[in-house]
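Q: sequence plus the predicted model coming up.
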Amino acid sequence: MAHPSGAPAKQLARAAGLPLATTYHLLRTLAHEGYVTKLPDGCWVLGDRLEGLYARGRAQVTLSRVRPVLVSLRDELGVAVYFAVLREGEISLVDVVDGPRERRVDLWVGFNEAAHATAVGKCLLGQLDEDGRREYLARHPLLDLTPYTITDRGALDRGLAGRDGLSLDREEYALGTACVAVPVTDGSGGLVGALAVSCRTERLPRVRSEGRRLQEAAERLSRLAALS
């Protein structure tokens, strides 16, 4: 799908070269059959009858189920929200939502090349065993992205998660930006995922203090995966 995070009908009509009325008719037909779903923000995404956005073991979750959880967390905390998973040994960003107050981080370096410098990446690395982590980092060197980026393997291992269970990035990926992440699992080892939020660095203490809300949202995603 050319628009993995969904797209409004007008954008899909332009991309397909179809009249808007025809596009709406096709979307309604596909929605009736369960192949697409219209989200509250007006975007159309793949429905539950099509392939899940990620799969490891038997766990699958579609964007139509993920997006409402992310939107709710964004509205509660006023931050940009991200959901990513490990798929075939690489980090895949499933969805991201933001708003006028806190825009999403400009991903000038991909998550796989910057796992050591992002809360999302640290959270996912922390869910791997030692062999899995060593293999991943052998393929993705610890690039120096900002003056605060951790490039020492031992220091990285010690800082994958704090005592409160939160993985943090304090300007390690981009100056002026901080991120917080928590794990998302399906309860049976079939899913390795991370739910994260980003904010301006000065807001980090307040956002971190709301860690329980982030964990509750992660638990909602975990339940969706367990039921898939």
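A: The structure has been received and is ready for your questions. Numbering: from 1, shown residues only.
Q: every contact and neighbour count from this point should use C-alpha atoms.
A: Will do.
Q: what's near enough to touch Phe111?
A: 91-93, 118, 121 (Cα atoms under 8 Å, 6 or more residues apart in numbering).
Q: what helix or strand is the nearest residue to Arg67 once chain neighbours are set aside on?
A: Spatially, and ignoring its direct neighbours in sequence, Arg67 is nearest to Asp95 (7.2 Å; Cα to Cα, 6 or more residues apart in numbering). Using DSSP states H and E, Asp95 falls within strand 90-97.
Q: which helices and strands sit right next to the next helix or strand after that strand?
A: Next along the chain after strand 90-97, taking DSSP H and E as the criterion, comes helix 119-126. Judged by 3 or more Cα pairs under 8 Å, 6 or more residues apart in numbering; DSSP states H and E, helix 119-126 is in contact with strand 80-87, strand 167-170, strand 177-184, strand 193-200.
Q: give me the contact list for the helix or strand hosting Leu221.
A: Element membership of Leu221 [criterion: DSSP H and E] is helix 211-227. Applying Cα under 8 Å, 6+ apart, the external contacts of helix 211-227 come out as 59-61, 65-66, 69-70, 73, 166, 181-187, 191, 194-196.
Q: take a look at this one as well, against the first:
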Amino acid sequence: MEAVGAHESGAPAKQLARETGLALATTYHLLRTMVHDGYVRKLDDGTFVLGEKLGALHGGSRDQAALSRIRPTLTELRDGLSAAAYLTFYEDGEIRVAEIVDGPKAPRVDLWVGFEDAGHATALGKCVLRELDGEARADYLSRHTLNDLTPRTITHRAELLRRLDAAFHGPAVTDVEEYALGTACIAVPVRQGDTIGALGISLRADRTAGLASAVTTLVTTAERVSRRLSLTI
């Protein structure tokens, strides 16, 4: 991409191969991949220029810098509670995992269904949904099926909304075997500027007695995470 970026009017693959010292076949393969991903664009004359998605790559670098600042805090949370720690954000209408910090003594839950399709069944997802305004919440639910992941999963919209409203005044949201049998989770809100997110942990279901005692630690850690994320904007 540096070689492509050095030619504002575009450069052919053979020239880029010479400048980078790469075999021509390798250069073509890399260019095809970057064109497909949107980082490079092929012009009608066969030359290549940087693509529009490069800005997203820079944005991703900034996001990684922000996460690197809070990763030690998440590690401290994991070690203090002997539980895997998770950070999610609501971005572009989806609930997405930004970071997971786990370890041999604190294994992560098996993410057998992506968080984007399981917001209704995870403490992290429900925490985000609880924080959304009515319009954003309705939009999310209109685009996502409340799939039955376990016998405990909430699959009726009215019941989900009732529980979200019931949890509105509490600091934390929980799920006990709603996403995966044998696993319980608890989450509290975080923010990166105007972006809503959730910080949570997962435990074996037989350790649910530890969920209530973890709330204070989670809330304190979430405040630290929100402050540090806001400083990086």
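A: Yes, it's here. In this text the structure is predicted, and so the values were computed from the model without any measurement.
Q: TM-score for the pair, please.
A: In this superposition the chains share a TM-score of 0.71, using TM-score structural alignment, normalised by the length of the first structure; 173 aligned residues with a Cα RMSD of 2.0 Å.
Q: ok, back up a step: relative to Leu195 of the first structure, how far out is the residue nearest to Arg67 of the first structure?
A: Distance of Asp95 of the first structure to Leu195 of the first structure, computed by Cα to Cα, to the nearest Å: 10 Å.
Q: which neighbours do these two share?
A: Residues touching both Asp95 of the first structure and Leu195 by Cα under 8 Å, 6+ apart: 82-84.
Q: before we move on, back to that, superposed on the second structure, what's the mean shift for the helix holding Leu221 of the first structure?
A: Compared with the second structure after fitting, helix 211-227 of the first structure has a mean deviation of 0.8 Å; criterion: mean Cα distance after the TM-score superposition for the first structure.
Q: point to the residue nearest the middle of the first structure.
A: For the first structure, Phe83 is the residue whose C-alpha lies nearest the centre (Cα atoms, centre = their mean; 1.6 Å).
Q: and it, what's its match in the second structure?
A: Per TM-score structural alignment, the equivalent position to Phe83 of the first structure in the second structure is Leu87.
Q: residue contacts, that match?
A: So Leu87 of the second structure contacts 97-100, 197-200 (Cα under 8 Å, 6+ apart).
Q: ok, and what's touching stretch 116-130 of the second structure?
A: Applying Cα under 8 Å, 6+ apart, the external contacts of stretch 116-130 of the second structure come out as 88-90, 94-96, 115, 137, 144-147, 149, 153-154, 160, 164-165, 167-168, 172-175, 178-179, 185-189, 196-200.
Q: quick one: that stretch aligns where in the first structure?
A: Aligned by TM-score structural alignment, stretch 116-130 of the second structure falls on residues 112-126 of the first structure.
Q: nearest residue to the residue nearest to the centre of the first structure other than its sequence neighbours?
A: Once flanking residues are discounted, Phe83 of the first structure sits nearest to Leu195: 4.7 Å by Cα to Cα, 6+ apart.
Q: now the aligned residue in the second structure for that neighbour: how far from Thr88 of the second structure?
A: When the second structure is aligned by TM-score structural alignment, the residue opposite Leu195 of the first structure is Leu199. Leu199 of the second structure sits 7 Å away from Thr88 of the second structure, going by Cα to Cα.
Q: cool, and Leu161 of the second structure?
A: For Leu161 of the second structure, the distance to Thr88 of the second structure - Cα to Cα - is 20 Å.
Q: compare the two (neighbour count), which wins?
A: Thr88 (26 against 17; other Cα atoms under 10 Å).
Q: hang on, the earlier thing: of the contacts of Leu87 of the second structure, which is the most crowded?
A: Tallying neighbours with other Cα under 10 Å puts Gly200 at the head of these, with 33 neighbours.
Q: ok, that residue - contacts?
A: 85-87, 123-124, 185-188, 218.
Q: could you rerun that using 10 Å?
A: Contacts of Gly200 of the second structure were listed using Cα atoms under 10 Å, 6 or more residues apart in numbering, and they are 74, 77-78, 83-88, 100, 122-125, 127, 172-174, 185-190, 214-215, 218-219, 222.
Q: likewise for Asp102 of the second structure?
A: 74-75, 78-79, 82-86, 108-109, 201-202 are the contacts of Asp102 of the second structure under Cα under 10 Å, 6+ apart.
Q: under the alignment, what does it map to in the first structure?
A: Using TM-score structural alignment, Asp102 of the second structure pairs with Asp98 in the first structure.
Q: and the gap between that match and Thr201 of the first structure?
A: Distance from Asp98 of the first structure to Thr201 of the first structure, by Cα to Cα: 16 Å.
Q: returning to that earlier point: can I get the helices and strands packed on helix 119-126 of the first structure in JSON lines with distance to Thr29 of the first structure?
A: Putting those into JSON lines (distance: least, Cα to Cα, whole Å) gives the following:
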{"stretch": "strand 80-87", "distance to Thr29 of the first structure": "29"}
{"stretch": "strand 167-170", "distance to Thr29 of the first structure": "43"}
{"stretch": "strand 177-184", "distance to Thr29 of the first structure": "33"}
{"stretch": "strand 193-200", "distance to Thr29 of the first structure": "33"}
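Q: so for Lys38 of the first structure, which of those sits nearest?
A: strand 80-87 (19.3 Å; Cα to Cα).
Q: how far out from the middle of the chain is the closest one?
A: Relative to the mean C-alpha coordinate of its chain, strand 80-87 of the first structure is positioned 2 Å out (Cα atoms, centre = their mean, to the nearest Å).
Q: thinking again about what came up before, lining up the contacts of Leu87 of the second structure with the first structure, which overlap?
A: Counting by both residues aligned by TM-score structural alignment, their matches' Cα atoms under 8 Å, the contacts of Leu87 of the second structure that remain in contact in the first structure are 97-100, 197-200.
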